[in-house]
Structures are given as structure tokens and as C-alpha cells.
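Participant: structure here, sequence nowhere to be found:
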């Protein structure tokens, strides 16, 4: 057989170099979660095996994300393209320092949720697929943090949204279905706006690769992108539960099982914050400057009204929902302030909130079980019966209020200083006011639910299982550690912010030759 002398040069279309082990780390978190979720679905009739498979997989995920963070710190941003097609034609997974930090925090929260669920999710909840839904949720969250393609960011939003619907209605009570309806309508509107913005951005730039869009936006600042940026801000604000589209969160997050509320409060709103940072700071910085005043006003109203809303609540789970919204306002304030310090405060606060809000929902859900209810009008006596648990709760309340020596103090201090330095003193006032309201709301919960004798205390002392103690103590240790010794996180968040403000390393990771199409 004759061999053709003509040889096709594939180097113009494909990456010819072999894929390194470091590059596999970029997609391994998503592959692991989806694979384990599929395995759990295949053995759906043997739910006793679900936690025995899911929890080691989540431990493995934490290890992978830790290795990925180390690799990014050592080598800079890393890109892997589907099918080895050259960007921007291949679907890219690109991870920089910010994405790696968010992915690791999500994995830690997911692992804590998987362990806590051993005691919180009964046989019925496992039979209806809690652990497969959990793995799919973490896959969606991880994919959103690691993707380098803006359409696939939308796809991962949909993945985590679908899985969150399933987790929200585990139990199928009337209250859960009502909360799920409010959650679904607002989030579907948000994803629709996101998809419309993605269609517009493709029409303007002819590409969906984030690095390619960012390069073209910088090369042609006169392109009409103001409407696109406004749609992105609105869509991500709805996802993050910012004013005036935040009422769905306190109306729905208190309805599911404790572990589900904890995962939602810790993870889902932070995906919106991450997307806002990625799209507005790295991809469309010129439009961020134009919209910063509007974002600042939204942040102000989000913090002020959520702080007042937390004080007004009698259900401790609803109060924690408003505390989550206060945190979103703090993150938006950092985006509005801009600069290294403002964005560092937003990033630090988002990472701290992913861990703390997961912990706070664990504690309030368990407090309701120990006290016999969630209404401040009737419960009490937790400190007398469970002093260690009460002490841990008090520390978490201090952290949520932004008081030292816990992790919540540092990002608020950074944001207040940045707002004063930038001349937006009214944002500093809102941050302090919201912190004051949070202190009153959480102090009220401790005084009424923990300190005073209760009217509806269970007749027998309830034993807290080890599966719930372990994640509570582990997350509490993280909150205390970054409060007492914040320097490592301060250094790495500073590097992360500089990398999105000056994303040349991100661009070179996607286009190694240094020249984008």
C-alpha cells in the first residue's frame, strides 16, 4: 500500500504536547464528582453504601483541590482544553488563584456536609438521593469555579441549580415545596438573564472563551458592552441574593434539612459572587467602572435592610438567612470599591463566609433540635444543658458579626479601610451598621435560645452524634485559625486579586504563544 507523501499539520488546530499530570488536576474535581454521583445512582437501591462511597470521594476532592491550589501558586494559572483543540475553539478549563481558592473552600464545605448528613439525613432522604444530589451539586460548584468558558459557566450554574432543586424538596413537606417554588422561580429568572447576556456577548465578540473575550474587550474598549454588563450584574445579583431580589433566600433556606440549608448558605450565593468577580473584574473592567456606583448602592441597601431583617426574625433559621445576605452585601461593597484592597476584602469575605455560613446553619439547625423548636418565643436552656455546644455557637456568632478574634473581623476591617480611603464613606457606614445589626440579632438569639430557660425543652437530654460534632469542630477550627492567624489567607487573596486585575498570566495560560485570535 502506498503511503501519501502529504502529512497534515495538526499543530495549527490541536495541542500536540502530551497532557501533564498538573493539567489533569484542573478537570479532576469535576470528573470525580460526576463519576461518583453516577456510581451512587447505579446503586440507588443500596443506600447504605452511599455515604461509604461519597465521603471518601469528598476527602479525595479536598486533596485534589489542595494540590491544585499548590500547583497554581507554584506555576501560575493552568489550562486544559477539551479534545486538545487550541483555544478559543476547544472548551477550556482554566484555573487561577481565585478559582482554586473557591474550589478548595467548596470542597471543604461539601465534605463537612457529607459527614454531617450521616446524622441529619434519614433512610428516606438517602433513598430519594441525597448523596447523588450532593455530588452533583459539588460538581456544578467546582465546574463554575474552574471553567474558562463563559457559556460553560452558565451550564455549571444549571447543573448546581438542578441538584439544588432535588435537595431542597427532600421530605416533600408543604413548607419545603413552598420554599422550593420561590427558590426556583427567582433562580430560573436569573439563569435566563445570564443566558441572554451570554448570547449578546457572543454576538459582540464572536467567542465564548473568557480569556479571548477579555483580550478583545481591552483591545476595543468602544464596543457596546454596557447592556451586557448590566445583565450580568443583575443575573449574578439574583444568584447571590442581593437587594432587591433577595427575598427568596430567607423564604426558602430555612425549609430543607439542616445540612441542605448549610450547603446552600455556604456555597450557592458565593457562586454568584465569584461569577461577578470573574466577569466584571477580569473580563469587563471598563463596564465595572461605569456600574460601580450602582453596585455600591445595591450593596448599601442589601447590608442595611438585611441587618434590620435579621433583628426582626423570631425563627433562628430565618435570621441566619438574613445574615447570609448581609455577607453578600459586604462582598458587593468590595466589588464597588474596587482596587486591590476592596477586591481583597470581597474575596476574603466570600471565602470566610463559605466556611462560616455552613457552620452557622449546622449550629442553628442542631440548636433547634436540642431546644425542641426554632422560635425564639419558646425555646431556651441550651447553655445549661449543652455548654460546649453553646460555647462553639457563641464563637460562630462572633465571627458572623465580624468581631475579633475570629475570621469575620479581618475582611470587614479591610473593607471599611478601603471604603474610607476611596471616599465612599457611606459604604463604610453601611458595613458597620450591618455588623452592629448582626451583633444584636445574633446576641438576641444567644440570650433567648441559649441563656434563658426554655418553655419547650425536650424531656430527655439529646445526644449529639459524632458525625455532627466532627464537622462542627473542624469548621470552627478553620474560623478561629484564620481569625488568630490571618496572614496566609491575606497573602494568597492579595495575590489572587492582583492576578484578576492584571490577568496576563491567565491569558498566557490559555494562549501560550501570547497571541490570541
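Facilitator: Done, it's in. For clarity, every value in this text was computed on a predicted model and none was experimentally measured.

Participant: from here on, just use CA atoms for contacts and neighbour counts.
Facilitator: Will do.

Participant: who's in contact with stretch 215-224?
Facilitator: With contact meaning CA atoms under 8 Å, 6 or more residues apart in numbering, stretch 215-224 is reached by 204, 205, 283, 284, 286, 507, 516.

Participant: tell me how far it lies from the chain's centre.
Facilitator: 29 Å (CA atoms, centre = their mean, to the nearest Å).

Participant: residue 438 against residue 399, yeah?
Facilitator: No: contact criterion CA atoms under 8 Å: residue 438 and residue 399 do not qualify, at 10.3 Å.

Participant: my guess is residue 380 contacts residue 453, does it?
Facilitator: Yes: counting by CA under 8 Å, residue 453 is a contact partner of residue 380 at 5.0 Å.

Participant: which one of these two is surrounded by more residues?
Facilitator: Neighbours were tallied for residue 380 and for residue 453 using other CA atoms under 10 Å; the higher tally belongs to residue 380 (30 against 18).

Participant: part of a helix, is residue 506?
Facilitator: Yes: according to DSSP: H, G, I helix; E, B strand; the rest coil, residue 506 belongs to a helix.

Participant: so who does it touch?
Facilitator: 76, 77, 78, 94, 96, 211, 499.

Participant: which of the residues you listed lies closest to residue 476?
Facilitator: Set against residue 476, the nearest of the contacts of residue 506 by CA to CA is residue 96 (27.3 Å).

Participant: skipping adjacent residues, who's closest to residue 368 in space?
Facilitator: residue 374 (4.9 Å; CA to CA, 6 or more residues apart in numbering).

Participant: quick one: that neighbour from residue 80, how far?
Facilitator: Taking CA to CA, to the nearest Å as the measure, residue 374 falls 47 Å from residue 80.

Participant: go on, residue 267?
Facilitator: For residue 267, the distance to residue 80 - CA to CA - is 25 Å.

Participant: do the same with residue 388
Facilitator: Distance from residue 388 to residue 80, by CA to CA: 47 Å.

Participant: and the two? which has more neighbours close in?
Facilitator: Taking neighbours as other CA under 10 Å, residue 388 and residue 80 compare with residue 80 leading, 28 against 12.

Participant: would that one count as being in a helix?
Facilitator: No: using three-state DSSP, the secondary structure at residue 80 is strand, not a helix.

Participant: can you pull the contacts of it?
Facilitator: With CA under 8 Å, 6+ apart, residue 80 has these contacts: 23, 24, 26, 27, 92, 93, 94.

Participant: next one: residue 118
Facilitator: Per CA under 8 Å, 6+ apart, neighbours of residue 118: 51, 467, 468.

Participant: then this one, side by side with the first:
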């Protein structure tokens, strides 16, 4: 039966107000990435055109995400529902400061990777879909950061996973296939757990809208098994984030693809897992997170120590960086375990710093491998003498990942240690400091063995993964890799010297997560939906 637009039933179920131009920014990043990915597929045989289109598109994506961040910081969380159906009927995209910050950092990382890929991905890699996979990866990451529906979070995880498979096996070397099998199996297990938990959640709440779940959870806490549900989600997302003891897939796979793919993975994949952990444990189930806090703290400590000690044991620079990614995940988990606005702000700051710095570190060791003909720490390159600028940039990034001033890694480490001490978690604070010390030793060892020792031409290797197509060392630095490396390192330094803006945004985002009134109002308040 037809219902008029003025019917009370229809007006209560549908958004009838026109959508403002700025509110389209909520879904623009996802739609843009999917559209450009389709265009790149249509020109897949034109290898020279693909990077130009992708770089231009990712530059636009950075601008879109920056405008979205400004829009959210000025007016609070923004919600858009698909098909104009109000929640809980319509699928919602809800963007707060946390999602906007992650989306912008991810776009910056992707742009850096697209530029670096001009020198690192050959014609075959372009023909078989590097740039379309990259845009699909960004569609998945952007969708995960911007969605307000937990089943759609699962969907965007799947989009992210599919595209990462494609990037991981690009080149079809035996080591890549082996790494992809390990990566794929563990991530599919995590995805299955995620799906099971989501089905369980729907059976309990009868809704998948995050704001609706957060609103209903207090009334169901005494009758529904929310602790079991929270534990399932924490396990699934811990596997995605490479937390102990389900982190062995990362060092088994991140060293196998081209170095620019490793850089993108280090900057993006595990951070989506951390974002999902924050969103579920802080926004949806804060009481259950508080009860599970000691368990999360233990997992955080073991993850940090696994990463730090694992990095010390490596003789391959790519594997070493993989363990540093794990170590950083432990530091972020520490903030989630502590809870509270200060700790969550530290976690958010650390995640944004790690996205930029870990991407830059992989690009830096990729350049070092090109110049020194290998990733083995047993092969000295003498880069400090022949390429002092690259050695300086790498050392600056080592300082940043170790949490030393004046770089971006210093401030989140201080925030997390202070939050741990304020909460009486002395052992957690000690683990954070010890991890920074282990990281400093591991990176210092890498620098001394690979950069400082004079090069021995008789022992220089060639033909390793991540080197130029010829497998031979080069003496000139590709500008398309140097430029993003310089920009990312400069960003780390600028954030370290002038942290006030990012500190304020991280604290504002953390406060909004722990007191989600504005988030809930953006979804359910009359007239607030667009």
C-alpha cells in the first residue's frame, strides 16, 4: 500500500531532509576508492598510466579525509544511513574523530606507497593488479574506519583481506606463496571467529548498529552472556592485530612480498585490528573490557616482549621490522587494557605514529637493500659513508620507533607510561619502558651492522626479494622512494616537535569514545541524521 511522505510511520522510518554537501564526505572515501579501482582495472594493460591515476586519486583521497576530519572536529560525529532508512533499519556510516584520524593516516600511507611503487613494482606487477589491489585495500580500510555497523565492519575486513592476498602473492615466488598460506590461514580463522561473534551478537541484541548496541548493552548486562561475546571479539581482533599468542603469522609473511607491499601492510593491516579492538571494547562493551583488563594487560606485556626480543634475534632487516610492528601492537594494547581517556588517547596517538613510521622504515630498508644488495645483517653496506642522508633518515626513524625525542614516538610512549602509573599498573609501565629499551638495542644493532660497517664487495648478495628486477645493487636513489620517505620522516619530526594539535585531537577522540553521548546522538537524535 502506498504511504504518503507526510505519514507519521514513514517520517519515523525514513530521512526526509536533504543531505548537505559536507555530509557526503562520510561515504566519499569508500566510493572514491572503489570507483578508481574499477578505472584502474580497465586500464590494467597501460602500465605507465596506472601509477599516475592512482597517485592522483590517492591525493584526492587525502584531501577528502582531511576535509572529513575538519568537519567532524568542528561539528561532532556525523552519521549517514544507506537508503535513507533510519537506524536500526538502515545501514549506518558513523564517523567520529577516531575514525576520521585513522582514515586520514591510512590515506597518507597509501599515497606514500603508491609513489614508492613506481620504482619498486615492475611492469608485470602493474599488469597483474598492484594499483587496483591498492585502491581496493584502501576501500576496505576506509570502510572499516568509517562504518557504524558491526556486520559491515566484517564486510570491510573481508575486502581488506582479499586485496591483501592479491598484493601478497604479486610476483608468485615460492616464498610469497608460503607466506600467503600462513597469512591467509590465520586471518581466515580470525575472520571466522569475527563472523561467529557477530552472529552471536545479533542473536542477543537483535541489531548490528554500533550505537544501538552501545545503548542496549547496559540493560542486557545482567541477563545476556556479554563477557563471552566480548572475549570472542577480543580474540578475533587480537589475531587481526597480531597480538600474542596469535601473532606468528606476521613475521612469517611480512618479509616475503615486495618491500612497498610490506610497507603498506605494516602501516595499515594491524592498525585496522587495533581500531576494531578500540571500537568494540571501549564503545560497545566498556564494563566487560574493565573486567578483562588484567588479561589484556598480560597479553600486552607478552606481545611487547615477544616483539622486542624477537627483533633482537633477527639477522634479516625485514623480519626485524616485522617484530617491531608486533612490539608496537603490544604498546597499543597496553592503553586499551588500562582504559580511561588518557590511556586511550595514548593508544590513538601511538597508532597514528606507528602507521607513518613503520611504513617509512620499510621504505628505508628497501632503499638500503637496493644500495647494499641485500637485507641480511651479515652483509655490511657502509651506507653511512656513501649515502649519509639515507643513513640519517633511517637513524631518525629508529629513534622514533624506539620512543626517543624529538620524534613522534616519544609522546605516546610518555602518555602510556603515565597512564599506567596513574592506574597503579607498575608492571605495565615497566614493560613499556623495557620494550623501548629493547627496540633501541635492536635498531642500534641493525644500524651498526648494516649501515656503519664498511662494505665488503666479496660478500655482497644479489637477487633478493625487494631488490630491483635485475637483482643487482644500484648507486642512485630512486626519487619516487626517497620523496615519500623524506615526507614521512619529516612528519614524524614535526609531530615530535609540535605535538599539540595531534595531542588535542587524540584526547578529544578518546573522551568521545569513553563518553559516547555525541556518537549516540548523531545516530538517534531527531533531525541529526542525514
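Facilitator: Everything's here; your move. Given the structure is predicted, the values throughout are model-derived calculations rather than measurements.

Participant: give me the TM-score for this pair.
Facilitator: The TM-score (TM-score structural alignment, normalised by the length of the first structure) is 0.97; 514 aligned residues with a CA RMSD of 1.7 Å.

Participant: counting only strands, which of the contacts of residue 506 of the first structure make the cut?
Facilitator: Residues from the contacts of residue 506 of the first structure lying in strands, with DSSP state E as the criterion: 78, 94.

Participant: got a markdown table for the contacts of residue 506 of the first structure, with distance to residue 183 of the first structure and neighbour count too?
Facilitator: Converted to a markdown table, the contacts of residue 506 of the first structure look like this (distance: CA to CA, whole Å; neighbours: other CA atoms under 10 Å):
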| residue | distance to residue 183 of the first structure | neighbour count |
| --- | --- | --- |
| 76 | 38 | 18 |
| 77 | 35 | 25 |
| 78 | 35 | 24 |
| 94 | 30 | 27 |
| 96 | 31 | 28 |
| 211 | 32 | 28 |
| 499 | 34 | 19 |
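
Participant: okay if I get the contacts of residue 506 of the first structure as CSV plus distance to residue 511 of the first structure?
Facilitator: Shown next, in CSV, are the contacts of residue 506 of the first structure (distance: CA to CA, whole Å):
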residue, distance to residue 511 of the first structure
76, 14
77, 11
78, 11
94, 11
96, 14
211, 8
499, 16
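
Participant: I'd like the distance between the nearest residue to residue 30 of the first structure once chain neighbours are set aside and residue 125 of the first structure.
Facilitator: Nearest residue to residue 30 of the first structure, sequence neighbours excluded (CA to CA, 6+ apart): residue 139, at 4.9 Å. Noted for residue 139 of the first structure: a distance of 20 Å to residue 125 of the first structure, by CA to CA.

Participant: looking only at neighbour counts, state which of those two leads.
Facilitator: Set residue 139 of the first structure next to residue 125 and count neighbours by other CA under 10 Å: residue 139 wins out with 25 against 18.

Participant: by contact count, what packs against the helix or strand where that one lies?
Facilitator: Element membership of residue 139 of the first structure [criterion: DSSP states H and E] is helix 130-146. Judged by 3 or more CA pairs under 8 Å, 6 or more residues apart in numbering; DSSP states H and E, helix 130-146 of the first structure is in contact with helix 21-42, helix 50-75, strand 92-95, helix 97-120, helix 150-168, helix 269-276.

Participant: report the angle between the helix or strand following the fifth one and helix 150-168.
Facilitator: Just to be clear, that refers to helix 150-168 of the first structure. Later in the chain than helix 150-168 of the first structure, the nearest helix or strand by DSSP H and E is helix 174-205. Interaxial angle, helix 174-205 of the first structure versus helix 150-168 (axes from the mean of the first three to the mean of the last three CA atoms, to 10 degrees): 180 degrees.

Participant: what helices or strands is helix 174-205 of the first structure leaning on?
Facilitator: Packed next to helix 174-205 of the first structure, using 3+ CA pairs under 8 Å, 6+ apart, are helix 150-168, helix 226-240, helix 248-252.

Participant: in JSON lines: these, plus distance to residue 179 of the first structure and mean neighbour count.
Facilitator: Below are these laid out as JSON lines (distance: least, CA to CA, whole Å; neighbours: other CA atoms under 10 Å):
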{"stretch": "helix 150-168", "distance to residue 179 of the first structure": "8", "mean neighbour count": "21"}
{"stretch": "helix 226-240", "distance to residue 179 of the first structure": "16", "mean neighbour count": "23"}
{"stretch": "helix 248-252", "distance to residue 179 of the first structure": "4", "mean neighbour count": "22"}
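
Participant: residues contacting the nearest residue to residue 37 of the second structure once chain neighbours are set aside?
Facilitator: Among residues not flanking residue 37 of the second structure along the chain, residue 132 sits closest, at 4.7 Å (CA to CA, 6+ apart). Neighbouring residues of residue 132 of the second structure by CA under 8 Å, 6+ apart: 36, 37, 38, 40, 41.

Participant: any of these buried? List them.
Facilitator: Among those, those classed as buried by 16 or more other CA atoms under 10 Å are 36, 37, 40, 41.

Participant: out of those, which comes closest to residue 158 of the second structure?
Facilitator: Nearest to residue 158 of the second structure, judged by CA to CA, of these is residue 37 at 16.3 Å.

Participant: who are the neighbours in contact with the closest one?
Facilitator: If you count contacts by CA under 8 Å, 6+ apart, then residue 37 of the second structure has 131, 132, 133, 135, 136 around it.

Participant: that one maps to what in the first structure?
Facilitator: Here residue 37 of the second structure is matched to residue 37 in the first structure, going by TM-score structural alignment.

Participant: gap between that match and residue 31 of the first structure?
Facilitator: 10 Å.

Participant: before we move on, what about residue 503 of the first structure?
Facilitator: In terms of CA to CA, residue 503 of the first structure sits 27 Å off from residue 31 of the first structure.

Participant: give me the more crowded residue out of these two.
Facilitator: In terms of neighbours (other CA under 10 Å), residue 503 is the more surrounded of residue 503 of the first structure and residue 31; the figures are 21 against 15.

Participant: that one -> the second structure?
Facilitator: Match for residue 503 of the first structure (TM-score structural alignment): residue 516.

Participant: show me the contacts for that match.
Facilitator: Neighbours of residue 516 of the second structure in contact, by CA under 8 Å, 6+ apart: residue 283.

Participant: how much space between it and residue 87 of the second structure?
Facilitator: 17 Å.

Participant: got TSV for the helices and strands packed on helix 174-205 of the first structure, with distance to residue 64 of the first structure too?
Facilitator: Converted to TSV, these look like this (distance: least, CA to CA, whole Å):
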stretch	distance to residue 64 of the first structure
helix 150-168	19
helix 226-240	27
helix 248-252	31
